[in-house]
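Novice: Quick check, what structure comes out for this input:
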Amino acid sequence: MSSARSQWKIHGERVVDENRHIRLSTVDVELPDGTRFTQYVARMPRCAMTLVLDDQRRALLMYRHRFIVDQWVWELPGGYVDHAENVAAAAAREVEEETGWRPRTMTKLVSFQPSIGSLDQPQEIYLARGADRVDTDPDINEAEAVRWIPLTEAAEMIETGEIVGAATVVAIYRALTLTP
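Specialist: Take a look at the predicted model:
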């Protein structure tokens, strides 16, 4: 396997667009068999999301419209990690800003890349056990509704297409394997 890997060649990269949320480029690639092509590559900042579970194994989820897929979905609170920000602190901050709940604990659950064929966007999911309601209301631009949903019901929502985002799917399925 290492010999094939060493035969991949990158002949150059050209930035198409870049801002604080994305770096889009084209990369000229040569495969081990000599095939050449141009691949679009998107690089995005690290994201941190949190699966907040209460003592009844209910997940704190947000209902929001995602215009890119033109669909209303349920998902975890989360967002970009600021440059020097601690990832766990960023995940907790996003929960509070987006839902009006402050996590009691933060434990790293899983890291993953959602689409490594053309996208570099590190995803960090944290598990919070319990949360306390804070005085601030959730950001109206983030969620239409915030609800505690039983973990087993959330898993069913994946099957019905009410939950489609990769981070939420990964977190729900991972949480089902955890002991209470």
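Novice: Please count neighbours and contacts with C-alpha atoms only from this point.
Specialist: OK.
Novice: residue ranges of the strands in this structure, please?
Specialist: Under the criterion DSSP state E, the chain contains strands at 9-18, 23-30, 36-43, 47-53, 58-66, 71-75, 78-80, 101-103, 107-112, 119-120, 123-129, 131-133, 145-150.
Novice: Let's see this one next, to set against the first:
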Amino acid sequence: MNLQEKTISTKKIFDGRIISVQVDEVELPNGKTSTRELVKHPGAVAVIAVTDEGKIVLVEQYRKPLEKEIVEIPAGKLEKGENPEVCAKRELEEETGYGCDSIELVSSFYTSPGFADEIIHIYVAKGLKKLEDAAGLDEDEFVNLMEVTLEEALEFIKNQRIYDAKTIYAIQYLQLALGRTK
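Specialist: Purely as a prediction, here's the structure:
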């Protein structure tokens, strides 16, 4: 069976700085119609950064939708037309003060495909170097920088200080890459 839904009409609900929201009327594969509420997002990057000492570089920040602070890998939104690799290097520098010798794409995935088109590109940064004249955080961004061991990061997952999918993915990626599954 062909599973595609044909868009009949689109109604823009909100157009913001980070997301836009629309409601689409669609024709279903069986010929009937339905509506779909969609969040449009430009995409994002996240960086798995590990120091030469084996510490994972994380940021703690307040997340208003959750009304609490959580610990995450450095991440940020893609600017229109921006190359994800360039964005990853920029976000690493802005949020942590680190530069890197190399950066490599690990994977990309959709965060919530049931209602949003946001895709996140996960990179691993190698050869970290603390920069003396690093780009700073955005004007409305406040973070606490942390460097933790893999065991500490796993404990953060257990006690829900790390509570987002991209960071849990990153920690599990490191666990597998290092061959430490306990």
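Novice: sorry, back to before: let me know which of the strands of the first structure is tucked in deepest.
Specialist: Per residue and on average, the most neighbours among these fall to strand 47-53, with a mean of 27 (mean count of other C-alpha atoms under 10 Å).
Novice: Report the aligned residue range of the second structure for that strand.
Specialist: With TM-score structural alignment applied, strand 47-53 of the first structure matches the range 44-50 in the second structure.
Novice: List the contacts of that stretch.
Specialist: With contacts defined as C-alpha atoms under 8 Å, 6 or more residues apart in numbering, stretch 44-50 of the second structure is touched by 56-57, 73-78, 84, 87-88, 91-92, 118-126, 128, 166, 170.
Novice: run the last query once more with 7 Å
Specialist: Residues from elsewhere that reach stretch 44-50 of the second structure (C-alpha atoms under 7 Å, 6 or more residues apart in numbering): 56-57, 73-78, 84, 87-88, 92, 119-126, 170.
Novice: How about stretch 149-168 of the second structure?
Specialist: So stretch 149-168 of the second structure is contacted by 54-56, 70-73 (C-alpha under 7 Å, 6+ apart).
Novice: Then stretch 101-114 of the first structure?
Specialist: 52, 88, 92, 95-96, 120-134, 166.
Novice: again, 8 Å this time
Specialist: Under C-alpha under 8 Å, 6+ apart, the answer for stretch 101-114 of the first structure is 52, 88, 92-93, 95-96, 120-134, 166-167, 171, 174.
Novice: next one: stretch 172-182 of the second structure
Specialist: residue 150.
Novice: and with 10 Å instead?
Specialist: The contact list for stretch 172-182 of the second structure (C-alpha atoms under 10 Å, 6 or more residues apart in numbering) reads 48, 50, 56, 106, 124, 150-151, 153-154, 166-171.
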